[in-house]
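Student: pasting the structure only:
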């Protein structure tokens, strides 16, 4: 079983610290490294472009473009990695033992509502986009925005444009109202790349059962994340808590729709025994001990692969 992980924040760390490297043998400040991905023979890792609100250019396109440049210059230049733009790229990774690198955008503030900027993202290889981080921007309110607003007129236009371009819409950070706006407007499946179940942990970033079922009904997938405070209220999470959320998703009809979205490099404290990709073997063993082999394989990679085969362009 070769894992698919639908979210990490390596690019954000590379953007903030020029001294960091993604090269083999490097670790330290990075959770996800080339060596760890290749060491576990990972099938696919999604790299999110996340711009910290602490930056003075937070709402600018510049750091977005810088992050994408880092993706090309520091990530893709490593041996054994291939940029995933199409199903053909995915098939090559599966058949040749390569690790796929999917590029996503976590927060569209820097696009400033311009469809031309969205088209540019697509040309540069972005294949998934979340309109907000936790705050509000021109497109929508995020999950932590107190007013809890929905999509703006520009945000609605972006939903339609993403559908037309073939960019997957990620609802993980949206407010609940914006979530339902997207669910109603999108003619394509939607995903939550890194969110857990609110029924088990009542955090604003988690999804209600109705939201989860809406994603499944759209044909989308949900990535169980390793953020401790999204796993249990006290934040002291163990691997068992990760399994509990997986099991809850499956109880809602998600056996074909659950995947993994770790959020490595986006967290500063960890699930016990799950601090970087090199420790994923422990999670896999726990899954095999609790779930069937078939279900374990689906969550580990099968569901994500099947989703991408249905929703990426052929070439």
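Tutor: All right, it came through fine. Computed from a predicted model, the values in this text were never measured in an experiment.

Student: switch to C-alpha atoms for all contacts and neighbour counts from now on
Tutor: Will do.

Student: residue contacts, residue 71?
Tutor: The contact partners of residue 71, by Cα atoms under 8 Å, 6 or more residues apart in numbering, come to 11, 47.

Student: what segments of the stretch 51-200 of the chain are helices?
Tutor: 62-70, 87-96, 115-123, 153-165, 176-185 (DSSP state H, counting those that start in this stretch).

Student: what's in contact with the second one?
Tutor: Looking back up the chat, that one is helix 87-96. Contacts for helix 87-96 (Cα under 8 Å, 6+ apart): 43, 82-84, 98-100, 308-309, 312-315.

Student: all the strands of the protein, in order from the start?
Tutor: 4-5, 44-49, 81-83, 99-106, 126-130, 168-170, 190-191, 222-224, 258-260 (DSSP state E).

Student: tell me what the last one is packed against?
Tutor: Translated: strand 258-260. strand 4-5, strand 222-224, helix 239-251, helix 303-311 (3 or more Cα pairs under 8 Å, 6 or more residues apart in numbering; DSSP states H and E).

Student: got the contact list for that strand?
Tutor: Taking Cα under 8 Å, 6+ apart as the rule, strand 258-260 contacts 4-6, 193-194, 221-225, 246, 249-250, 298-301, 303-304.

Student: try 7 Å this time
Tutor: Residues outside strand 258-260 that contact it (Cα atoms under 7 Å, 6 or more residues apart in numbering) are 4-6, 221-225, 249, 299-301, 303-304.

Student: I'd like the distance from it to the chain centre, please.
Tutor: Relative to the centre of its chain, strand 258-260 is centred 10 Å away, using Cα atoms, centre = their mean, to the nearest Å.

Student: let's bring in a second model and compare:
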């Protein structure tokens, strides 16, 4: 989550060295590794953080194996990401399937999956043909480059779907065509969160593969317009998908009831409040449909000024300089603290492994291919 102006700056990808591969020099052959029992994968399900050495060090500290890079897409940013991976191929690789993610972990490297938070680039002016039947888009090009998770809309309604600020607006005819093509090709459709309720339910109704919400919070726990209703969460679960829980603080502490009364939460959401979301989801849809989707913006600065922003109005957030996260879970390196709080509350090891990444892997296998 960022302001519509700052978000573009936020995701300017920076170069930099990478953390050395953890498993280098183990002497284990690739055949032996392939035959070994699968080790649980930890997935950072949505993060627009800059891919730098510093951020990868945080992921290593947090125990993360796979990071879903999340961006507002431009051709330049796609090119910069590919250049970054090429420069650091000894330590990181773009994963295009679940098998890739597991293989890259065995090799001691980090895997990246590419996610977009809006789909406008699929229908770029001069690069698509909406007169033909079916429409001709640029989707296949970006699929081959590794794009695997896409939300249609970022808060404000576009040609495809209604944003979270227009919750009664449903999928358009063009949006239905995009969703059908994504599902046919093997791209995960990202609903809830930035997408409004009616459009999210429309996607769920036509889904033939799992759909996900990569990063949002529970509206029943806090009625913020950026949060997702039980109806949508239950619908996501029915498709076999999962709900990724964001660590952004105001989504857990701020709503329209606070506008004009205060400019900061009286009590900041902390790691316990974050795990409250996991507990609620476990009761609502079961442990198989929960994931981590922290939406961390590490490595970039961003200021959100709700009084000046059309896309982030005062009922969605307070002034954030920089973006605020749950106390105790300020960045991905703190992920073990989430695990510890889950243990304290009685979650089993198997349940925690699912939430930490194996649910993402199940969904990736079902949608992207095993």
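Tutor: Thanks, I have it. From a predicted model like this one, the values you see are computed outputs, not experimental measurements.

Student: superposed, what's their TM-score?
Tutor: Once the chains are laid over each other, their TM-score by TM-score structural alignment, normalised by the length of structure 1 reads 0.84; 284 aligned residues with a Cα RMSD of 2.0 Å.

Student: rewinding a little: distance to residue 115 of structure 1 for the strands of structure 1 - can I get that in a markdown table?
Tutor: Output for those, formatted as a markdown table (distance: least, Cα to Cα, whole Å):
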| stretch | distance to residue 115 of structure 1 |
| --- | --- |
| strand 4-5 | 28 |
| strand 44-49 | 18 |
| strand 81-83 | 23 |
| strand 99-106 | 15 |
| strand 126-130 | 13 |
| strand 168-170 | 15 |
| strand 190-191 | 20 |
| strand 222-224 | 27 |
| strand 258-260 | 30 |
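
Student: can you tell which of those strands is closest to residue 205 of structure 1?
Tutor: strand 222-224 (12.1 Å; Cα to Cα).

Student: which residues touch the nearest residue to residue 266 of structure 1 once chain neighbours are set aside?
Tutor: Excluding the flanking residues, the one nearest residue 266 of structure 1 by Cα to Cα, 6 or more residues apart in numbering is residue 9, at 5.1 Å. Contact partners of residue 9 of structure 1, counting by Cα under 7 Å, 6+ apart, are 47-48, 50, 263-266.

Student: re earlier: make CSV out of the helices of the stretch 51-200 of structure 1 and add mean neighbour count and distance to residue 207 of structure 1.
Tutor: Below are the helices of the stretch 51-200 of structure 1 laid out as CSV (neighbours: other Cα atoms under 10 Å; distance: least, Cα to Cα, whole Å):
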stretch, mean neighbour count, distance to residue 207 of structure 1
helix 62-70, 20, 27
helix 87-96, 17, 29
helix 115-123, 16, 27
helix 153-165, 17, 20
helix 176-185, 19, 8
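
Student: what about the helices in the stretch 251-370 of structure 2?
Tutor: 271-285, 335-344, 349-353, 359-367.

Student: who's in contact with the longest one?
Tutor: Residues outside helix 271-285 of structure 2 that contact it (Cα under 7 Å, 6+ apart): 218, 234, 237, 247, 290, 326-329, 338, 342.

Student: and which of those residues is nearest to residue 53 of structure 2?
Tutor: Using Cα to Cα, the contacts of helix 271-285 of structure 2 come closest to residue 53 of structure 2 at residue 329, 19.9 Å.

Student: please report how far the spatially most central residue of structure 2 lies from residue 170 of structure 2.
Tutor: Centroid check for structure 2 by Cα atoms, centre = their mean gives residue 46 as the closest residue, at 2.6 Å. Distance from residue 46 of structure 2 to residue 170 of structure 2, counting by Cα to Cα, to the nearest Å: 24 Å.

Student: one step back: need the counterpart of the residue nearest to the centre of structure 2 in structure 1.
Tutor: Structural alignment (TM-score structural alignment) places residue 46 of structure 2 against residue 7 in structure 1.

Student: its match reaches residue 193, doesn't it?
Tutor: Yes. Applying Cα atoms under 7 Å as the test, residue 7 of structure 1 and residue 193 come out as touching, 6.3 Å apart.

Student: which neighbours do those two share?
Tutor: residue 261.

Student: circling back to that earlier point, filter the contacts of strand 258-260 of structure 1 to the buried ones?
Tutor: Buried members of the contacts of strand 258-260 of structure 1, scored by 16 or more other Cα atoms under 10 Å, are 4-6, 221-225, 249, 299-301, 303-304.

Student: that's all I had, so thanks and see you.
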